[in-house]
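Peer 1: Sharing a model that was predicted from the sequence below.
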Amino acid sequence: MPVLKPKKLYYGAEDVASILDYSKQHAYRVIKKLNAELEADGKFIRPGKVPIVYFKQRFGF
């Protein structure tokens, strides 16, 4: 039986920087802002990472 690789659920700073053509430092600020929005809605967050679904929703991808 083949081993399935789990689907990626979060973007890190390198992913965000690459997608938005930002520096890694700026990407961390974007992630922090998005996580603050999620936390204000009572959602669980992972520091330094942002859910891919939420990122795409906020940036219109």
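Peer 2: Noted; the coordinates are in hand.
Peer 1: Every contact and neighbour count from this point should use C-alpha atoms.
Peer 2: Fine.
Peer 1: For the chain, just list every one of the helices.
Peer 2: 13-20, 24-40, 52-59 (DSSP state H).
Peer 1: in the protein, which residue is closest to the centre?
Peer 2: residue 50 (2.4 Å; Cα atoms, centre = their mean).
Peer 1: so that one makes contact with residue 8?
Peer 2: No. Applying Cα atoms under 8 Å as the test, residue 50 and residue 8 come out as separate, 11.2 Å apart.
Peer 1: Which neighbouring residues are in contact with the residue nearest to the centre of the chain, exactly?
Peer 2: Residues near residue 50 by Cα atoms under 8 Å, 6 or more residues apart in numbering: 10-12, 31, 34-35.
Peer 1: then this one, side by side with the first:
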Amino acid sequence: MSTQMIGAEEVAKALNTSKEYAYKVIRKLNEEMEEKGMLVVKGKVSADYFAGRYFGKDGGSDVR
């Protein structure tokens, strides 16, 4: 398992947004993951899930 957790700084850099907006993204993604029965870490998100939802890569591409 090579899943790594990323924080607001990494999300903001990847999306070219502010850290404040990145925290909103993290909260939304964590809500989605909780609905699927996954455990989450407040203020962090799975790098794989993030990449899947925003860039269509492995991890979240099967979500909605």
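Peer 2: All right, it came through fine. Since we're looking at a predicted model, the values are computed, not measured.
Peer 1: Got a TM-score for the two of them?
Peer 2: After superposition, the two chains reach a TM-score (TM-score structural alignment, normalised by the length of the first structure) of 0.84; 55 aligned residues with a Cα RMSD of 1.4 Å.
Peer 1: and residue 46 of the second structure, how many neighbours?
Peer 2: 21 (other Cα atoms under 10 Å).
Peer 1: Disregarding flanking residues, what is the spatial nearest neighbour of it?
Peer 2: residue 5 (4.5 Å; Cα to Cα, 6 or more residues apart in numbering).
Peer 1: do residue 39 of the first structure as well
Peer 2: Nearest to residue 39 of the first structure is residue 45, by Cα to Cα, 6+ apart, at 6.6 Å.
Peer 1: any idea what the one you found aligns with in the second structure?
Peer 2: Mapped onto the second structure by TM-score structural alignment, residue 45 of the first structure lines up with residue 40.
Peer 1: so how far is residue 37 of the second structure from the counterpart of residue 17 of the first structure in the second structure?
Peer 2: In the second structure, the residue paired with residue 17 of the first structure according to TM-score structural alignment is residue 12. Residue 12 of the second structure sits 26 Å away from residue 37 of the second structure, going by Cα to Cα, to the nearest Å.
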